[in-house]
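Colleague: here is my input; please provide its structure:
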Amino acid sequence: MILVLGGTGEARKLAEALVAREVRVVSSLAGRVARPRLPVGEVRVGGFGGVDGLAAWLRENDVRAVVDATHPFAERIGANAAKAAEHTGIPLLRLARPGWEPVKGDVWHWADDLADAARQLPGLGERVFLTSGRQGLPAFAHLDDLWFLIRCVDPPEPPLPRHHELILARGPYETAAERELLERVDILVTKDSGGTLTSAKLTAARELGKPVLLVRRPPRPDTETAETVTEAVEWVLNR
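Modeller: As a prediction, the model looks like this:
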């Protein structure tokens, strides 16, 4: 069995490719999204109970390899997977899409984390398009002098910024629609998620000359890494 730590488009594509090759795959989802897009093959939802719980699950289910295809900002499960793989001796691959790179016309600012982004914002714009995910919204809740257009998949829980409008939506997004939203704000705040699913907002910001405040990816454990699903499939088939 191959365990795919999923929740991303790459994870779904990997599961589909492996199942098509008659590889038994179990995709694990964290359960943070109310109606997730489910991959083909077997699916489990919820945590493992930390490093020890994950290590025990790997042993009990005779897992021969693990692919961590979680979101670039899913720090905890990435760290737990690396430690569990080390404890059990089971091979681990990190499937990580490359981060975004600026091109001509981009006006980008970088933040080390959400708290740093919140510190920088007051000097960059008064009306903010915030797409950093619902769990990161408390970092901006104290900015009472700013107005936020907040987009996330599921309804967020407080605390939230006092002055805001909420949009519930799931990508992929079209550039024209993103341009309409960005015309209402001064700046876009987002995480460096990479990939094409949500990159239209960056294209729209570039076309409008709007600045973007990007949160850098957190560090990940030093593990073997693939950037594409094709590379990950080849790695699994060679285990």
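
Colleague: C-alpha only now, for contacts and for neighbours.
Modeller: Fine.

Colleague: neighbouring contacts of the top helix by length along the chain?
Modeller: Longest helix in the chain, counting residues (DSSP state H): helix 75-88. Outside helix 75-88, the residues that touch it by Cα atoms under 8 Å, 6 or more residues apart in numbering are 50-52, 54-55, 58-59, 66, 68, 70, 91-92, 218-221, 223.

Colleague: how about a cut-off of 6 Å?
Modeller: Contact with helix 75-88 is made by Val51, Ala55, as judged by Cα atoms under 6 Å, 6 or more residues apart in numbering.

Colleague: and Ile167, that one's in a helix?
Modeller: No. Using DSSP: H, G, I helix; E, B strand; the rest coil, the secondary structure at Ile167 is strand, not a helix.

Colleague: count of neighbours near it?
Modeller: Using other Cα atoms under 10 Å, Ile167 has 14 neighbouring residues.

Colleague: how about the secondary structure of the residue lying closest to it once chain neighbours are set aside?
Modeller: With Cα to Cα, 6 or more residues apart in numbering as the criterion, Ile167 has its nearest non-adjacent residue at 4.6 Å, and that residue is Arg151. What three-state DSSP gives for Arg151 is strand.

Colleague: show me where this structure has helices.
Modeller: Assigned by DSSP H, the chain shows helices spanning 9-20, 50-60, 75-88, 114-120, 175-182, 200-208, 229-237.

Colleague: and the residue most central in space within the chain, how far from Arg217?
Modeller: Centroid-nearest residue in the chain: His71, 3.3 Å away (criterion: Cα atoms, centre = their mean). Noted for His71: a distance of 10 Å to Arg217, by Cα to Cα, to the nearest Å.

Colleague: do the same with Leu149
Modeller: On the measure of Cα to Cα, Leu149 and Arg217 end up 23 Å apart.

Colleague: and Ser199, by the same measure?
Modeller: From Ser199 to Arg217 the distance is 16 Å (Cα to Cα).

Colleague: again with Leu143
Modeller: Counting by Cα to Cα, the gap from Leu143 to Arg217 is 23 Å.

Colleague: ok, now Arg179?
Modeller: As defined by Cα to Cα, Arg179 lies at a distance of 25 Å from Arg217.

Colleague: same check, this time on Asp116
Modeller: As judged by Cα to Cα, Asp116 and Arg217 stand 13 Å apart.

Colleague: returning to what we had before: show me what contacts the residue nearest to Ile167?
Modeller: Applying Cα under 6 Å, 6+ apart, the residues near Arg151 are Thr131, Leu166, Ile167, Leu168.

Colleague: and those residues, which of them are buried?
Modeller: Neighbour counting by 16 or more other Cα atoms under 10 Å classes Thr131 among these as buried.

Colleague: wait, which of the contacts of Arg151 is closest to Leu38?
Modeller: Leu168 (19.4 Å; Cα to Cα).

Colleague: that closest one contacts Leu149, correct?
Modeller: No. Contact criterion Cα atoms under 6 Å: Leu168 and Leu149 do not qualify, at 10.8 Å.

Colleague: run this one through as well so I can compare:
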Amino acid sequence: MSRADRLLILGGTGEARELAAEATGAGIPTISSLAGRVRNPRLPVGEVRIGGFGGTEGLRSWCADNGIGVVVDATHPFAATITAHAVTATRALDLPLLALRRAAWTPGPDDRWTRVADIDAAAGAIGTSHPRVLLTTGRQDVGAFAGVDTAWFLIRVVDPPTAALPPHHEILRSRGPYELAGERQLLHDNRIDVLVTKNSGGALTHAKLDAARELGVEVIMVDRPAEPDGLDTVSDVADAMTWLRRKFPTPGPR
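Modeller: A predicted model of the protein is given here:
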């Protein structure tokens, strides 16, 4: 490349870790950035920075100061704020930007999904017909359910929530991947009526959907936020590497 030779991966997902390993192995100078919202995160191969950038201007300045020539946004599909910052910052610097997004989940004929637009709509959909809820939307969204006093919540999170909690709840600290037998047992033992989750996609946590389908448990599925217009997007690491090799045509020995 003519002016900058480093790849920045905005990470925090399994795909981001896989891409960091592939890119580093291909000889592409790579740095991964993690937001720092999870304690003891799984770290990718290679150089890593942890913490926010301070908004769009902070990201733009950091890229300019650190010789970044290409950016891949491999953040969680619901991390809309950092994606918006990445779009604005890379356009200001005229840097190529790629979004690596795992494919969204889609319901099958035997699934009982209620799709909602956002987390507040998910809380509003609980009602009185769902007395026992498995909540797997992440600790940052738990506060949206604090006012729901008609249900008991099993709240599965990696780190403890810091927001207000619903009056009737139990915290289950756990990190995936999850297997079908365990998810089936969890739903059965806790007499779960409804699973509330985000459409994160991927295989690591899909077993809860399979278990819900088998047991006839309803799913309240929060749709992904819309991506910015014109964002170049791929759904797997292989396609991301194909894109990167066009940006780094002579990365060195493989």
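
Colleague: measure how far the longest helix of the first structure is from the centre of its chain, please.
Modeller: 18 Å (Cα atoms, centre = their mean, to the nearest Å).

Colleague: residues in the second structure matched by that helix, start to end?
Modeller: Helix 75-88 of the first structure corresponds to residues 80-93 in the second structure, going by TM-score structural alignment.

Colleague: residues of stretch 139-158 of the second structure that come out buried?
Modeller: Judged by neighbour count (16+ other Cα under 10 Å), stretch 139-158 of the second structure contains these buried residues: 139, 141-146, 148, 150-157.

Colleague: still on that earlier bit, can you tell me the closest non-neighbouring residue to the residue nearest to the centre of the first structure?
Modeller: Computed as Cα to Cα, 6+ apart, the closest residue to His71 of the first structure that is not its neighbour in sequence is Thr8, at 6.2 Å.

Colleague: ok, whatever residue of the second structure lines up with that neighbour to Pro131 of the second structure distance?
Modeller: Counting by TM-score structural alignment, Thr8 of the first structure lines up with Thr13 in the second structure. According to Cα to Cα, Thr13 of the second structure and Pro131 of the second structure sit 32 Å apart.

Colleague: the more surrounded of the two?
Modeller: More crowded of Thr13 of the second structure and Pro131, by other Cα under 10 Å: Thr13, with 21 against 16.

Colleague: so how far is Trp105 of the second structure from that one?
Modeller: 16 Å.

Colleague: how about Gly46 of the second structure?
Modeller: Per Cα to Cα, Gly46 of the second structure is found 31 Å from Trp105 of the second structure.

Colleague: in JSON lines, list the helices of the first structure along with mean neighbour count and distance to Val26 of the first structure.
Modeller: Converted to JSON lines, the helices of the first structure look like this (neighbours: other Cα atoms under 10 Å; distance: least, Cα to Cα, whole Å):
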{"stretch": "helix 9-20", "mean neighbour count": "20", "distance to Val26 of the first structure": "8"}
{"stretch": "helix 50-60", "mean neighbour count": "16", "distance to Val26 of the first structure": "11"}
{"stretch": "helix 75-88", "mean neighbour count": "18", "distance to Val26 of the first structure": "15"}
{"stretch": "helix 114-120", "mean neighbour count": "17", "distance to Val26 of the first structure": "32"}
{"stretch": "helix 175-182", "mean neighbour count": "16", "distance to Val26 of the first structure": "35"}
{"stretch": "helix 200-208", "mean neighbour count": "20", "distance to Val26 of the first structure": "31"}
{"stretch": "helix 229-237", "mean neighbour count": "16", "distance to Val26 of the first structure": "13"}
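
Colleague: now for those, which one comes closest to Gly31 of the first structure?
Modeller: Gly31 of the first structure lies closest to helix 75-88 among the helices of the first structure, at 12.6 Å (Cα to Cα).

Colleague: how much does that closest one stray from the second structure?
Modeller: In the superposition with the second structure, the average deviation recorded for helix 75-88 of the first structure is 0.4 Å (mean Cα distance after the TM-score superposition for the first structure).

Colleague: thought Val25 of the first structure was touching Ile2?
Modeller: Yes. Between Val25 of the first structure and Ile2 there is a contact under Cα under 6 Å: 4.9 Å.

Colleague: counterpart of Ala139 of the first structure over in the second structure?
Modeller: Using TM-score structural alignment as the criterion, Ala139 of the first structure maps onto Ala144 of the second structure.

Colleague: ok, for its match, nearest residue in space, not its chain neighbours?
Modeller: Nearest residue to Ala144 of the second structure, sequence neighbours excluded (Cα to Cα, 6+ apart): Asp120, at 5.9 Å.

Colleague: and Glu18 of the second structure, by the same measure?
Modeller: Closest to Glu18 of the second structure by Cα to Cα, 6+ apart is Val237, at 7.1 Å.

Colleague: identify the residue of the first structure aligned to that neighbour.
Modeller: In the first structure, Val237 of the second structure lands on Val229 (TM-score structural alignment).

Colleague: and for Val48 of the second structure?
Modeller: Checking TM-score structural alignment: Val48 of the second structure goes with Val43.

Colleague: against Gly209 of the first structure, how distant is the aligned residue in the first structure for Ile28 of the second structure?
Modeller: Using TM-score structural alignment, the partner of Ile28 of the second structure in the first structure is Val23. Counting by Cα to Cα, the gap from Val23 of the first structure to Gly209 of the first structure is 47 Å.

Colleague: one more: Leu18 of the first structure?
Modeller: Distance, Leu18 of the first structure to Gly209 of the first structure, using Cα to Cα: 42 Å.

Colleague: likewise Arg59 of the first structure?
Modeller: In this view, Arg59 of the first structure and Gly209 of the first structure are 53 Å apart by Cα to Cα.

Colleague: now do stretch 88-107 of the second structure: distance to the chain's middle.
Modeller: Its chain's C-alpha centre lies 13 Å from the corresponding centre of stretch 88-107 of the second structure when counted by Cα atoms, centre = their mean.

Colleague: end to end on it, go ahead and measure it.
Modeller: First-to-last residue span, stretch 88-107 of the second structure, Cα to Cα: 34 Å.

Colleague: for stretch 214-231 of the first structure, same thing?
Modeller: 28 Å.

Colleague: in that stretch, which residues are buried?
Modeller: Counting neighbours by 16+ other Cα under 10 Å, the buried set in stretch 214-231 of the first structure is Leu214, Val215, Arg216, Arg217, Thr225, Ala226, Val229.
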